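[1] this one's sequence-less:
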């Protein structure tokens, strides 16, 4: 072989090996969309999962669409938890008796009402999943929360939780 051909083959080999280092690594974490369910008579005015926002939830309601995003591992591992924070309105229908919208009376009533909102934070285990999918957050009585993040969804037999849509608050809640 000629020296030129050997050099071309050598450069091709070196170039090919160097390009292998350019292959992007598989992600360890991804941003997953968030949806929520309120299984109580309270409204969830806003919530987040690991800092990513979730939609507002009406009493006994399903969240109005997906919000972005909760950062989670692509593969589930034992001990996986997320931080869920939320603001709860315990009396979401109070505005039915307020003065007309846009008036000083309405603003005053809203200010008094909003002062009764409660703020919560919980570190919640994530149900086991094979592949990362939509993050579903269930708000339950006594400020309890359940979280799943797989490719199955509520209503399917393989979904990890089967909560009734409407759950009543007990007279007293267990102390944490």
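    Yes, it's here. Here the structure is a predicted model, which means the values were calculated and not measured. Residues are numbered from 1 along each chain as shown.
[2] only C-alpha atoms for contact and neighbour calcs from this point on.
    Will do.
[3] quick one, what contacts residue 82?
    Residue 82 sits next to 49, 50, 123, 124, 125, 126 when contact means C-alpha atoms under 8 Å, 6 or more residues apart in numbering.
[4] second one coming, line it up with the first:
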């Protein structure tokens, strides 16, 4: 192929990409099905680091978005791929993974959903349906739900923090009881009592 023909072909592709109906602006959504904090996640077109969008941080078993915008083809094609750029806490490493986008449900474009799985891998789908709909093309159906193990660990950590707070309050009251006013003592005692009830609740005690 001659250089002139290559330039003409490239010019034709660029013009086609600018025609109405060929690409569409998609909001960026994120689903985190893992127990790890997502410190950063964004999407790019392969070979074009300036085409990116996103950058959210997402809590474990959480979701994020909508961030505007990222251009996706209005019509799906078999070799459609995007690059997901992400960082999972506590690892400071930025990862870049090229993933295939499954066919659009009903053949219609929509938001682009970036997905983090429990094993640390990532994916992307384009859909105008959310994860709770049967038409959802993602390999996991439904929004992220924390596991029992994760919920139990969160409860243990909260219980530890609340006990430390109670201990600090009790020590402060004991140390300053001779210099506090009657009103301040009463208020501190009420806070301590509330803290004890909160701890009992976290421990599952009546």
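    Arrived safely, thanks for sending. Small disclaimer: the values here were computed from a predicted structure and weren't measured.
[5] Now the TM-score, please.
    Scored against TM-score structural alignment, normalised by the length of structure 1, the superposed chains reach a TM-score of 0.61; 119 aligned residues with a C-alpha RMSD of 2.1 Å.
[6] Most neighbours of all the contacts of residue 82 of structure 1, which one?
    Using other C-alpha atoms under 10 Å as the neighbour criterion, residue 49 leads these with 26 neighbours.
[7] Please identify the buried residues of stretch 142-156 of structure 1?
    For stretch 142-156 of structure 1, burial by neighbour count (16 or more other C-alpha atoms under 10 Å) applies to 142, 145, 146, 147, 148, 149, 150, 152, 153.
[8] do the same with stretch 132-141 of structure 2
    For stretch 132-141 of structure 2, burial by neighbour count (16+ other C-alpha under 10 Å) applies to 136, 137, 138.
[9] So which of the residues you listed is the closest to residue 74 of structure 2?
    For those, the closest approach to residue 74 of structure 2 (C-alpha to C-alpha) belongs to residue 137, at 16.2 Å.
[10] Name all residues that make contact with the counterpart of the closest one in structure 1.
    Using TM-score structural alignment, the equivalent of residue 137 of structure 2 in structure 1 is residue 160. Residue 160 of structure 1 sits next to 127, 148 when contact means C-alpha under 8 Å, 6+ apart.
[11] Residue 109 of structure 1 falls within a strand, correct?
    No - counting by DSSP: H, G, I helix; E, B strand; the rest coil, residue 109 of structure 1 is not part of a strand but helix.
[12] That one maps to what in structure 2?
    Aligned counterpart of residue 109 of structure 1 in structure 2: none (TM-score structural alignment).
[13] Ok, the one 10 residues further on next?
    Across the two structures, residue 119 of structure 1 finds its equivalent in residue 94 of structure 2, going by TM-score structural alignment.
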